Structure formats: C-alpha cells, structure tokens
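> sequence and predicted structure are below.
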Amino acid sequence: MDLKDIQNLIKFVAKSGASEVKLETEDVKITIKTGSDDKQETTTYVQQIPVGAPVAQPAAPAPAAQPAAAETTTATTTAEDSKYITIKSPIIGTLYRKPSPDKPVFVEVGQTIKEGDVLCIIEAMKLFNEIESEVSGKIVKVLVDDSSPVEFDQPLFLVDPS
C-alpha cells in the first residue's frame, strides 16, 4: 500500500462520517480515527510490519477448568467440519440474519441453498450488503448470532456440498 492509497483512504473515511477504521494487511496496519466534535480532526497511525521469518507467538494457556475430554471433542468436531465448505465474511461489519426485525431469517440449519441465494446481510458503514452463497448445498451450521459483529474472513456458515 503506497502513500497515495493511504491518503485516499483517509479522505474516504473523513467523508463517510465513521469515527474509527482499522485496516490490516500482511505488511501494513492502519488505524484512522476522526474527531466527532465540530473541529475536523483526523489521526492516522501507520505501522509497517516487518517482512521476514514468521515469529512464533506463544499459545494462550488453556483454562484449568476445561478437562482433557474437551480437547478431544474439539479435534473430532474439526475433523467432521473439514468435509464442509465454510462460508466466510467478505467484509467487517454487523451481521443480520433477517432482512428486517419482523421478517423470518434468510436461511435455517438444514435448509438447501443454491448459488446466488442470500444468506445474510452485513452492515458496514451504514451500507447493507447482501451476502450471497457461492456454493450449493445444505446449511449444516450457523456460526454467528444475529446482530453480532463480524470480522473479515470470519466463518459464518458451514455448508454440506453433497
């Protein structure tokens, strides 16, 4: 990402009215905060991440309250889930499973979907983006709750393609 792209991003965020935007790529981490007062204040932090050998991060210690059986269950679940296709969030925002509060959800567990079916809506910066299926199959699991925040590339649904 070059300086011109960063400047364009800052201008876009300032015009959009968002108070804070964070963007992370493999080599750049950017946080843009705009002031909500009458004065137009923009603060930008750009952190260059060194490109080199990957640094191993220490694993978080597991809580002592979890028995070893939970680890076995997780491994079994992961093995079972590997045969399914994971539909991931293409953007950051708030996920809504219904088109409006008084309407039914777009998809339920067990429902058969086809390519192009709307699965949910993700609101990002006051824009509502319909997330369509890129695969056909049966919804096996819904991995997020309605009205919950989602990150880029976060798993949303598991689909059995068979």
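Okay, I see it. Numbering: from 1, shown residues only.

> all contacts plus neighbour counts: C-alpha atoms, from now on.
OK.

> and the strands in this protein?
20-24, 28-34, 42-48, 85-88, 93-96, 112-113, 118-124, 127-132, 137-142, 148-150, 155-160 (DSSP state E).

> those strands into CSV, with extra columns for mean neighbour count and distance to Ile10?
Formatted as CSV, the strands of the chain follow (neighbours: other Cα atoms under 10 Å; distance: least, Cα to Cα, whole Å):
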stretch, mean neighbour count, distance to Ile10
strand 20-24, 13, 9
strand 28-34, 16, 7
strand 42-48, 13, 8
strand 85-88, 18, 27
strand 93-96, 22, 19
strand 112-113, 18, 39
strand 118-124, 20, 17
strand 127-132, 15, 19
strand 137-142, 19, 35
strand 148-150, 16, 23
strand 155-160, 21, 29
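
> in addition, the following structure is provided for comparison:
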Amino acid sequence: MITNWKQRSVALLTLSLTFATAGEFWQERNEQHGQSHLPLADIVINDKTIQVELATTTRTQAYGLMNRLILPENQGMLFVFNQTQPLSFWMKNTKIPLDILYFDEEGRLVDFAEAVPCLNDPCPSYPSKVQGKYVLEIGKGERKRLGIEIGDQLKKID
C-alpha cells in the first residue's frame, strides 16, 4: 500500500504516462464488450480493421478468452503488457481454436501459433520464439484469411 503523498504522486504519474503512450496501436471505441466488460478498441494491420477487447491487467490477461463458444471474424483480444518480455500462452478452458499473434514493442509481428482448445490437464503452452509486448488472439484461420505474416506491422493510430 502506498502511504505518503509523494509516493502516490509518483505512482499516479507513472501510471498516467504508461496509459498516455499505451494506445498508439489501437483506437478505443468508448464501448465495453457485452460478455467480458473489457474496453473495446480497433486495431489495423494490413489495412484490415479488427475489433479487440483490451486485456491490460493480470486478471483479465489470465482469463483471456476462456469459456467462449464463438469468436466472430474480425474480432479478438489484444493483450497489452507493460514491457517487452518472454511470452507464453496456453488454452486452459478455452473452447475455441485460436491464432495467437506475438508483436514486439514496435507493433511488428514476430511470431505466431495455431492453438487448439484444452479442456483437460496438462495443457500445452504456446511460447513465442521472440520476446514481445503485445499479443493478439483471433479465431483459427483468421491470420491466413487476413494475410497476416511475420514482419507485418500494426498501424500506429494518432
């Protein structure tokens, strides 16, 4: 717990700076997803727009797309981490197959995995071969349908 006003001020300033620069690859929609209640945003890659739920907290990132039965075309979840780091995802209690796309701090696709549902332990992990800062989960086959390849870039949104 932060106890004095100087520590609180520094913490709030740090948090404000983090969020001030965090949205450079997405445009928030001032809406929430009906099921997850996460903020909705649009991202653009290869001139294609994908509506995403923003998972920015440890709790929302851990839950991800668990227990969903469908994920429509051009929709997904964008996981936003505080720093570039080794990333690995698994499909525990995820009922739909997914394409998992790993992006670096510049918004460049550095790795991807085609993940299958896992309803029983042990579940396999899908680690990125390269450290990343953002992860996009979209429905199985969406990466190919949208023509997304290694090196493709998320468009910066002003």
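Alright, I've got the coordinates. Here the structure is a predicted model, which is why all the values come from computation and not from measurement.

> give me the TM-score for these two chains.
Here the TM-score for the pair of chains, by TM-score structural alignment, normalised by the length of structure 2, is 0.27; 70 aligned residues with a Cα RMSD of 5.2 Å.

> make a markdown table out of the strands of structure 1 and add distance to Thr76 of structure 1.
Output for the strands of structure 1, formatted as a markdown table (distance: least, Cα to Cα, whole Å):
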| stretch | distance to Thr76 of structure 1 |
| --- | --- |
| strand 20-24 | 32 |
| strand 28-34 | 35 |
| strand 42-48 | 39 |
| strand 85-88 | 17 |
| strand 93-96 | 28 |
| strand 112-113 | 25 |
| strand 118-124 | 27 |
| strand 127-132 | 29 |
| strand 137-142 | 16 |
| strand 148-150 | 25 |
| strand 155-160 | 16 |
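
> quick one: closest of these to Thr73 of structure 1.
When the strands of structure 1 are compared by Cα to Cα, strand 137-142 sits nearest Thr73 of structure 1, at 16.6 Å.

> check which helices and strands the closest one is in contact with.
Counting contacts by 3 or more Cα pairs under 8 Å, 6 or more residues apart in numbering; DSSP states H and E, strand 137-142 of structure 1 is packed against strand 112-113, strand 155-160.

> as a markdown table, those with distance to Val21 of structure 1 would be great.
As requested, these are arranged in a markdown table below (distance: least, Cα to Cα, whole Å):
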| stretch | distance to Val21 of structure 1 |
| --- | --- |
| strand 112-113 | 34 |
| strand 155-160 | 21 |
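
> go through those strands and name the closest to Val13 of structure 1.
strand 155-160 (26.4 Å).
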